[in-house]
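**Q** I'll drop the sequence and a predicted model, then ask my questions.
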Amino acid sequence: MSKEILSLEPKAIWENFYALTQIPRPSKHEDAIQAFMVKFGEDLGLETIKDAVGNIIIKKPATPGMEDRMGVVMQGHLDMVPQKNSDTEHDFEKDPIETYVDGEWLTANGTTLGADNGMGVAAAMAVLQSTDLVHGPVEALFTSDEETGMTGAFGLQPGVLDGDILLNMDSEDEGELYVGCAGGIDANITFKNKLTETPKGTVAFKLNMKGLKGGHSGMEIILGRGNSNKLLFRFLKHAAKNFGLRIASVDGGSLRNAIPRESFAVVVVPEKHVDACAASLKEFEAIFKAELSAVEPDLTFFAEPCDLPKNVMKGKLQNRLIDAIYACPNGVIRMSDAMPGLVETSNNLARVYSDDKKIMIQTLLRSSVNSAKEDLAEMISSVFTLAGAKVVLEGEYPGWKPNMDSPILKTMQNVYNEKYGKIPEIKAIHAGLECGLLGAVYPHWDMISFGPTIRFPHSPDEKVKIDTVQKFWDFTVETLKNIPVKK
């Protein structure tokens, strides 16, 4: 299965991407991929730097006759989002990604593929390897930990890179050029868990909300997919009120930047209400299916018997938790006035998890308008503060303001038009590209983002359209040939 990709074109990219799939590289576990990239650069005889936060920088001189061109920084991130289906056996810290060709697409066997951002990294590697491409001075910047904190972008130091133009290779629609992105804030919320002995005369069940599509909390938030945490707590509120349901534990979602696909709760119900509660659960499953039929055809919501837990949450805490989760804003908050069809502001209620000492909630909110981002952060903070939780707003990163007079934008528009007979679409993205942070460190950079077509990143349905990789590569090669002369 996996080696099918070695027969795909352009081999310059696919061979590198295959190598990346063989090296486990989930966020926060990037030692192996960083070591691989250092060896890659050194084996090519190129200047190779690993900085204090794990960024890898590889510099390649201009080809003969191109020394007077503006310097180009090709940028992508080394880490990938580790998401898998619950019935898939896979250890993201040890196992390679198993890929296969599915018609026009390359995808993975029950896990994320890592095309986000393996495709961009593989393309930059191919340029560094090349002996026949024409280009000015190029540098590859491979950043660390983009998906869970943008650690590499936050930690990049000024003066290390010499280039004038940033080609961010982390967008996901071939034929589109991105000139702006949203900023974001993490809301990390904690309740002190207060437990009491499980009431006598109760029966225990594990509630399972499964089968949702999930996806990238920026790119796919506009699709109106179900949020497994919100759906689960919608039922919990009803069942606690009407059947005396008590929560022992909850475990919903997995990553702050992935729309939650699965949520689970261990609960107890008084024996006299078991049948009525089970019937209500079936009714809620039907309601959810009806409301989300167009976007979540595989949704399932069911209960299975489990061992009676020793403790459950105290009643007042449970009520405050349920009310806060129920009230928390989620999904698209506002669409952009400046760019029709673009989400301006959103929130992803990503994670709800409990242990014996605490209940933790994570949300990632995004906006291309700083004041709207701050307003939404305070709104979420207010909801959970009123419920008695501790709220920490952190990890804020800036958006990237579009520059429609960008010289590299005009160059790439012309190159694409000459090669493919049409002007590429110019867009901004409701996701956290690293450009905002990188541009703050190197404010003179002229920046643009592009890439091949990738669908459903941050989910096990992630896939890349094979023929767009060839177009992405050809466009990259022609762009490097046409970089303007340095003034």
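**A** Arrived safely, thanks for sending. Numbering: from 1, shown residues only.

**Q** contacts, neighbours, all on C-alpha from now
**A** Will do.

**Q** Enumerate every residue touching P82.
**A** The contact partners of P82, by Cα atoms under 8 Å, 6 or more residues apart in numbering, come to 26-27, 92, 111-112, 458.

**Q** And it, how far from G331?
**A** For P82, the distance to G331 (Cα to Cα, to the nearest Å) stands at 22 Å.

**Q** Likewise for K419?
**A** Using Cα to Cα, K419 is found at 39 Å from G331.

**Q** same question, D298
**A** Using Cα to Cα, D298 is found at 20 Å from G331.

**Q** From the neighbour counts alone, determine which of the two ranks first.
**A** G331 (23 against 12; other Cα atoms under 10 Å).

**Q** Does that one touch N347 like I think?
**A** Yes - look at G331 against N347 with Cα atoms under 8 Å: they come within range, at 5.3 Å.

**Q** Comparison target below:
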Amino acid sequence: MSAEIKNLSPKPVWDYFYNLTQIPRPTGHMEAVTRYVATFGKELGLETLQDEVGNVLIRKPATPGREGHKTVTLQSHLDMVPQKNSSVKHDFLTDPIDAYIDGDWVKARETTLGADNGIGAAFAMAVLADNTLQHGQIEALFTIDEEEGMDGAFGLKPNFLKGDILLNCDSEEEGELFVGCAGGADLNISFQFKEDTYIPEGDTAVKLSLTGLKGGHSGVDIHLGRANANKLIFRFIKEAVCDYGARLASIDGGSLRNAIPREAFAIITIPGDNVEALWELVSDYQDTFRSEYKGIEESIHFVAEMADLPKTLIPEEIQDDLINAIEGCQNGVISMLSDFPGTVESSSNLAIVRTANELIEVKILVRSSSESRKYSVCSSLESVFALAGARVEYGGAYNGWEPNINSPILKLMKKTYQDLFGKEPSVKVMHAGLECGIIQGAYPQMDMISIGPDLQHPHSPDERVNIPSVERVWTFITEVLNRI
């Protein structure tokens, strides 16, 4: 039972996190969770506000005698990424998350857990509810719709917040202080066509299913070299078309712009005489994929099965242009940061390729800590698809968060962590996008830093959060608030 997590320590944090797991809150469906958080603030008797876009802000007065201290804004987002394994029946709009304890970790059964960023929201709620803590004035900002476009952060007005310091609780490595992050931009690509109704007599339909990949967060996990289901399946389709007479009827790969695609499915037709050879080709590719990703992907599963003959096909010219563009599309890590060794500077994620109603949609998320590099990568990808005859549009662009290594809050938090745990924390820049960069645009004088517990594989059903690290981060947050 998921309620068992309520008995973990620190109990208030896990109580609030459990409550959040019981409220469906995928991006774009924020009404229930914002109502819950706003009611929570009002029931505590605290000033509770909600802005025009739906962000919730709760203010807690300073401990008596601390009124002159700096105001701290605790910030987290309320939405979660709705990813599940294809084998499970789960409706993210109605069903609670089934969380459970596995050793030192909390996981969810066959779905994303929502610790990104529910655990950050739970930290803030626990701070607001605890009257034993010593601190200056606190305000907790709960933003909406971070995972798809960062709408909540973009909607913030300049005078909504009063904080001097922003403590973002959306990073995923305990013992590391994040002082910067990448910006991003979406490429929304489309091919329009008139369906081909001619299917040669004797052709047979085959469904291709590529499953079992790890996927993951397209920022946090991009450097791990995980397979991209869209890239792999089109690699196969290209050979099937060129050497076996295959035609593409439909494709459905990936589901979220910021998640590395774990699955891809396609319907192709092929001359009946080539079916046996195609079975062997599928088996050979499965072996090749498993060999190439040995030690990274343990469960790549690539199969073909007979299917009903489709009524139409993608026109051959469009099909070939799409295949060549996907094959030529840059995917994964593109450049690394020199100032922060081991940190990705720029990347692209070929997130979604799907067909419907005489339209092919391709969605790519580009990330970069460098604005110039970001637009260079976007331009390169635009050229590839423009040459293939596609329409390319930009959307969802957001700036990165510029590091400030002379930050006063960074200095204080480094010393606090050293005092508490006997070791110096790492100072890093995150390749994933954080709301700090957008908030910095509206509040340029605010000193910012991002922290969080150990959280692995966000944006995938393998997501898990480390129990001991949650307790350490809680200790860290409360002591930092005491020292500010």
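**A** In hand now; what should we look at? It should be emphasised that the depicted structure is a prediction, and the values quoted were computed from it without experimental measurement.

**Q** where does the TM-score land?
**A** Once the chains are laid over each other, their TM-score by TM-score structural alignment, normalised by the length of structure 2 reads 0.99; 483 aligned residues with a Cα RMSD of 0.7 Å.

**Q** before we move on, the earlier item: the contacts of P82 of structure 1 into CSV, with extra columns for secondary structure, distance to L166 of structure 1 and neighbour count?
**A** Below are the contacts of P82 of structure 1 laid out as CSV (DSSP: H, G, I helix; E, B strand; the rest coil; distance: Cα to Cα, whole Å; neighbours: other Cα atoms under 10 Å):
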residue, secondary structure, distance to L166 of structure 1, neighbour count
P26, strand, 25, 21
S27, coil, 23, 20
F92, coil, 30, 21
T111, strand, 31, 25
T112, coil, 27, 27
H458, coil, 24, 29
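
**Q** Could you export the residues you listed as a markdown table, including distance to D275 of structure 1?
**A** Formatted as a markdown table, the contacts of P82 of structure 1 follow (distance: Cα to Cα, whole Å):
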| residue | distance to D275 of structure 1 |
| --- | --- |
| P26 | 43 |
| S27 | 44 |
| F92 | 40 |
| T111 | 37 |
| T112 | 39 |
| H458 | 38 |
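
**Q** farthest pair in those?
**A** Checked with Cα to Cα, those reach their widest spread between S27 and T111, with 14.7 Å between them.

**Q** which outside residues touch stretch 126-140 of structure 1?
**A** Stretch 126-140 of structure 1 is contacted from outside by 12-13, 16, 44, 56-63, 66-75, 124-125, 161, 163, 477, 480-481, 483, using Cα under 8 Å, 6+ apart.

**Q** Give me the subset of these lying in helices.
**A** 12-13, 16, 124-125, 477, 480-481 (DSSP state H).

**Q** Out of the residues you listed, who's the most crowded?
**A** Neighbour-wise, those (other Cα under 10 Å) top out at A124, 27 neighbours.

**Q** who's in contact with that residue?
**A** Counting by Cα under 8 Å, 6+ apart, A124 of structure 1 touches 74-75, 140.

**Q** where exactly do the strands run in the stretch 301-450 of structure 1?
**A** Here the stretch 301-450 of structure 1 has its strands, by DSSP state E, counting those that start in this stretch, at 311-313, 331-335, 343-354, 358-367, 390-397, 425-429, 446-449.

**Q** who wins for proximity to S7 of structure 1 among those strands?
**A** Counting by Cα to Cα, S7 of structure 1 lies closest to strand 446-449 out of the strands of the stretch 301-450 of structure 1; the figure is 27.6 Å.

**Q** now the closest one: how far from the chain's centre is it?
**A** Taking the mean of its C-alpha atoms, strand 446-449 of structure 1 sits 20 Å from the chain's own mean (Cα atoms, centre = their mean, to the nearest Å).

**Q** check the fit of it onto structure 2 and give the mean distance.
**A** With mean Cα distance after the TM-score superposition for structure 1, strand 446-449 of structure 1 departs from structure 2 by a mean of 0.1 Å once superposed.

**Q** And the next helix or strand past that strand?
**A** Downstream of strand 446-449 of structure 1, the first helix or strand assigned by DSSP states H and E is strand 454-455.
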